[in-house]
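Trainee: Sequence and predicted structure below; questions after.
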Amino acid sequence: MRWPAHPRWLAAVRWRRRCRTAATALLALTLTAALASCAGGDDRDGSTLRVWLVEANIPQVAEGYDALVADFERRHPDVDVELTQVPYQQYRDKLVLAVQGGAGPDVMALDQIWSPEFAAAKLIEPLDRRTQRAGVREKDYFPAAWASNRWQGRIYGLPFNVGAWQRMFYNADLFREAGLDPDEPPRTWREWKRAAERIDKLPAHSGISLIGCRDEASSVLTDSFLYSAGGHLTRDGRADFDTPANRRAYGFFQRLAEHTPNGVAGACAEDTMAHFTAGETGMLLDGGWQSGSIGEQVSFDWRVTTPPSPTGRDFTGAMGGYNLAVGSEAPDKRLAFSFARLATASVPHQLATNDSVPALRKAGERFVREHRERPEQVLRLLETAEPRPVSPVYVRISRAQQGALQSILSGEDIGGALAEAERSMQQAIDRP
């Protein structure tokens, strides 16, 4: 989620395709524009299927990848799968270079926020007809995960894994010390503010850890505040950020930030986690996947629950995760789709190839019940979460959102900060 991107490099890829027969290559990649290489032709005959996935974090997932490949090759004896695993931190950059050089994969994992960008540049195939013929159904996946693949009314990928931002972790020992009942965590924003105030009064402690740095994580975090208040960032393809609901959400975030450790505007996810696991803060907002890490690091009594929401509304999280897409230059798109379908529509493969929640609902429900605290809460979050704005200029929209948060945390007028960010978002949409 943290790599810079700009649709101009996608236009450059299309230009490279028109000069594919040239003998030499020229490649210049910058943050805002790129000229792509005039590379030699791709001589693949379809007997090799090239698949790119994010590198497995644990041996069990690596074994799951191997089993998936073996199963596909068993079903297609004349096909060899060439699986490439790329570390998360390097994945996007390597993928961009591969596509520009004419060596892009046939099947690729895409962060949800990249899918519309690749679709708009025609680098991935629309899959509507194939999903219909194969009986792949929207209702079999968590709603926001499926929606993240929809661009201009068409589907451009299949959901692979998901995560709903976020869960609230809290220090039950500090709750007791502050006179709060750890069995009754705050449910409304008003109760949340009061709990943070109580913990903040304890010597050498702060009420809550919040991500406030200029980073994608702060966008996802504040998305959940906006969505829970009934707000959004875009509507019908237009920027719609300076709204009463969003002003309310950012106003509350600003007040809650009064009870964080000093330097909230520079606090990233690793900082907030460190404060919480050190026992310095009473509450933390982060992804549910952090449960295992917290359990390994702390000795105090900790709990996890759904974050509070405005009175009369339910908490709504922001969806993250990866999709599997078919490259538009894949020699055999039918075969590539078959691999993506096997990886995303099979319960055993979904469970074996993910250490986060599988996007297939049946597999995801089983995974959550086996690996997450308070599974029913997590499943509800996954059913009600909303995707981040589905836009080919998402990165620029997110940067404008991050800038607004920086202004608000520095004490600037909320309405002015949101209005300025909305103008930047609309400029990005109008001039990609």
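Mentor: Nice, thanks for sending it over.
Trainee: Going by C-alpha atoms from here, please, whenever you check contacts or count neighbours.
Mentor: Noted.
Trainee: Thr281 reaches Pro203, doesn't it?
Mentor: No - contact criterion CA atoms under 8 Å: Thr281 and Pro203 do not qualify, at 11.1 Å.
Trainee: More neighbours: those two, which one.
Mentor: Set side by side, Thr281 and Pro203 show more neighbours around Thr281, with 27 against 8, by other CA atoms under 10 Å.
Trainee: How about the more buried one, nearest residue that isn't a chain neighbour?
Mentor: Ser206 (4.8 Å; CA to CA, 6 or more residues apart in numbering).
Trainee: quick one, strands of the stretch 101-250 of the chain?
Mentor: Assigned strands in the stretch 101-250 of the chain, in chain order: 107-111, 150-151, 154-155, 158-165, 167-171, 206-209, 234-235, 238-239 (criterion: DSSP state E, counting those that start in this stretch).
Trainee: quick one: which of those strands is nearest Glu383?
Mentor: Nearest to Glu383 among the strands of the stretch 101-250 of the chain is strand 158-165; the distance by CA to CA comes to 9.1 Å.
Trainee: Strand 107-111 and the closest one, what's the angle between them?
Mentor: 20 degrees (axes from the mean of the first three to the mean of the last three CA atoms, to 10 degrees).
Trainee: hmm, who's touching strand 158-165?
Mentor: If you take CA atoms under 8 Å, 6 or more residues apart in numbering as the criterion, strand 158-165 is touched by 141, 145-146, 149, 220-221, 224, 286-288, 317-325, 340-341, 343-344, 350, 354, 356-360, 381-382, 385.
Trainee: Included below, for side-by-side comparison, is a second structure:
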Amino acid sequence: MKTKVMLAVLLVMLFVVPVTFAQEPVTITFWHTYNEVSAENQMLTETLIPAFEAAHPEINVESVAYPYDGFRQALLTSAAGGEGPDLVRLDIIWSPEFAAQGILLNLSENMSDFQTFADAVFPGPLSTNAYDGAYYGLPLDTNTRVFIYNPAVMPEAPETIDDLAAMCESLPEGSFLFSDGGTSGWNMLPWIWSFGGDITDPDITTSTGYVNGEQSVAAIQFLTDMVQSGCFSDGYIGSGLDTWGGYFGGTISSMLEGPWFYPTLEQQYPDFEAAAALMPAGDGGHISVVGGENIVVMASSQQQAAALEFLRFTQSDEYQLQMSTVGQLTVLSSLLENEYFTDHPYYGVFLDQLQTAKARTPHPAYNEIETVLSDAAQLALRGEMSAQEAMDLAAEEIDALLAGS
């Protein structure tokens, strides 16, 4: 009888008293292209993700490293199947393309504090996340190219492009004043922008009057004159000249390079003296090109709230400072005043350049636009067309791409 009573009591308690169970943490996946054995990946997986998980015990972060080659296609394939990661470290030139396909979460609409984070980053890197009036990511890391020169043959940096051109007169025989390795946007845009030109109008609706406008044509003409005169190297037009080899060998006086230049300098050429300055200015100012990656949330993510929380963490001083120590330059303008950067031997000039650096045209067809620009510049630099003719041809082809033809 007592046993029956006890069973009855237990049954009553089971229905009356709520039973609670510990909620299992959700897991979000973060795809990126850090090499698995790199310092960046070690910082992410051994320091930063554990710090985030300690502060957010309800969220686990799974880090998945991919090789860069094939990464874009892997993302597109996974998105087409409704699968894939929650977050991605995405090359900035892919962001508009992915946004146009509906693959990325619109942060402008789905992140209530988005503007607070947007206001904290450099405008150039932020602009690479824009598409059709909205933002689909935030900058994660950034870089830009600055003017690297050899003070043994160039005692001071040229303030302007005219100052640089004047140095051709005293160029030692058998050497080049400047060199670069092609005519992609990465190579050509710092000159076009610094001359005051551009590829399209601000709304990215037309190229006519911009890529073939007076300032853009002047930039291409300048480079053509410099290459054909022998003042600048013919690396622009595919000679195969090794710019870094020539620089360290003393036959190339200057080049544009990113912050990755310095670790090579320190490791392989510790006794070589190098100096850095802003891109020489033209009518448009000291303008260089933005590189780097964005962090985005996939529209297919089933854990968007948790993914957004990790995205916020990547914008923190803690995350940005730690990743800067392994070569991932910060996107936060407020950190310009941090002693790590004010005392840093070379980051300062890159951060100064980032204040005016611009992003390559944020458009889904950018890869095709860049090919058109590169081909047109080749025609001019090789002397096969005048700069105006080549840029007129480019304007016509880019307009067709912008129209979706």
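Mentor: Here it is on my side, so go on. This structure is a prediction, so every number in the text was calculated from the model and none was measured.
Trainee: how about the strands of the stretch 101-250 of the first structure in CSV, adding distance to Arg303 of the first structure and mean neighbour count?
Mentor: Below are those laid out as CSV (distance: least, CA to CA, whole Å; neighbours: other CA atoms under 10 Å):
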stretch, distance to Arg303 of the first structure, mean neighbour count
strand 107-111, 30, 25
strand 150-151, 36, 19
strand 154-155, 39, 18
strand 158-165, 17, 28
strand 167-171, 5, 23
strand 206-209, 14, 29
strand 234-235, 34, 14
strand 238-239, 38, 18
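Trainee: any chance of those strands in a markdown table, with distance to Val13 of the first structure too?
Mentor: Listed next are those as a markdown table, based on distance: least, CA to CA, whole Å:
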| stretch | distance to Val13 of the first structure |
| --- | --- |
| strand 107-111 | 16 |
| strand 150-151 | 19 |
| strand 154-155 | 21 |
| strand 158-165 | 23 |
| strand 167-171 | 39 |
| strand 206-209 | 42 |
| strand 234-235 | 27 |
| strand 238-239 | 26 |
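Trainee: rewinding a little: so what's the alignment partner in the second structure of the residue nearest to Thr281 of the first structure up against?
Mentor: Aligning on TM-score structural alignment places Ser206 of the first structure opposite Phe176 in the second structure. Neighbour list for Phe176 of the second structure: 230-233, 251-253 [criterion: CA under 8 Å, 6+ apart].
Trainee: Filter those by whether they're kept in the first structure.
Mentor: Retained in the first structure (both residues aligned by TM-score structural alignment, their matches' CA atoms under 8 Å) from the contacts of Phe176 of the second structure: 231-233, 251-253.
Trainee: helix, strand or coil for the most centrally placed residue in the second structure?
Mentor: In the second structure, the C-alpha nearest the mean C-alpha coordinate belongs to Gly292, at 2.1 Å (CA atoms, centre = their mean). Taking DSSP: H, G, I helix; E, B strand; the rest coil as the rule, one finds Gly292 of the second structure in the strand state.
Trainee: coming back round to it: now do the residue nearest to Thr281 of the first structure against Val264 of the first structure, distance only.
Mentor: Separation of Ser206 of the first structure from Val264 of the first structure (CA to CA, to the nearest Å) stands at 12 Å.
Trainee: do Thr306 of the first structure as well
Mentor: Noted for Thr306 of the first structure: a distance of 22 Å to Val264 of the first structure, by CA to CA.
Trainee: Could you dump the kept ones among the contacts of Phe176 of the second structure into JSON lines and include distance to Gln42 of the second structure?
Mentor: Shown next, in JSON lines, are these (distance: CA to CA, whole Å):
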{"residue": "Cys231", "distance to Gln42 of the second structure": "44"}
{"residue": "Phe232", "distance to Gln42 of the second structure": "40"}
{"residue": "Ser233", "distance to Gln42 of the second structure": "39"}
{"residue": "Thr251", "distance to Gln42 of the second structure": "38"}
{"residue": "Ile252", "distance to Gln42 of the second structure": "36"}
{"residue": "Ser253", "distance to Gln42 of the second structure": "36"}
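Trainee: ok, so of the residues you listed, who is nearest Glu339 of the second structure?
Mentor: Among these, and counting by CA to CA, the member closest to Glu339 of the second structure is Ser253, at 31.5 Å.
Trainee: Surely the closest one touches Gly174?
Mentor: No - at 11.5 Å, Ser253 of the second structure does not count as touching Gly174 under the criterion of CA under 8 Å.
Trainee: higher neighbour count, the two?
Mentor: Between Ser253 of the second structure and Gly174, Ser253 has the larger neighbour count (other CA under 10 Å), namely 25 against 9.
Trainee: Tell me the counterpart of the more buried one in the first structure.
Mentor: Structural alignment (TM-score structural alignment) places Ser253 of the second structure against Gly282 in the first structure.
Trainee: in the first structure, what residues pair with stretch 211-226 of the second structure?
Mentor: Stretch 211-226 of the second structure covers residues 241-256 of the first structure once aligned (TM-score structural alignment).
Trainee: Just the residues contacting that stretch, thanks.
Mentor: Residues contacting stretch 241-256 of the first structure (CA under 8 Å, 6+ apart): 189, 193, 196, 208, 222, 225-226, 229-234, 405, 408-409, 414-415, 418-419, 421-422.
Trainee: let's go with 6 Å and repeat that
Mentor: 225-226, 229-231, 233, 418-419, 422 (CA atoms under 6 Å, 6 or more residues apart in numbering).
Trainee: Break down the stretch 201-350 of the second structure into its strands, ranges please.
Mentor: So, for the stretch 201-350 of the second structure - with DSSP E, counting those that start in this stretch - the strands run 254-257, 275-277, 290-297.
Trainee: Correct me if wrong: His205 of the first structure contacts Glu280.
Mentor: Yes - taking contacts as CA atoms under 6 Å, His205 of the first structure lies within contact range of Glu280: 5.0 Å.
Trainee: Between these two, point out the one with more neighbours.
Mentor: Each of His205 of the first structure and Glu280 has its neighbours counted (other CA under 10 Å); Glu280 has more, 23 against 18.
Trainee: So the more buried one sits against Pro203, correct?
Mentor: No - applying CA under 6 Å, one finds Glu280 of the first structure not in contact with Pro203, separated by 9.8 Å.
Trainee: Specify the local secondary structure of Val99 of the first structure.
Mentor: Three-state assignment for Val99 of the first structure (three-state DSSP): helix.
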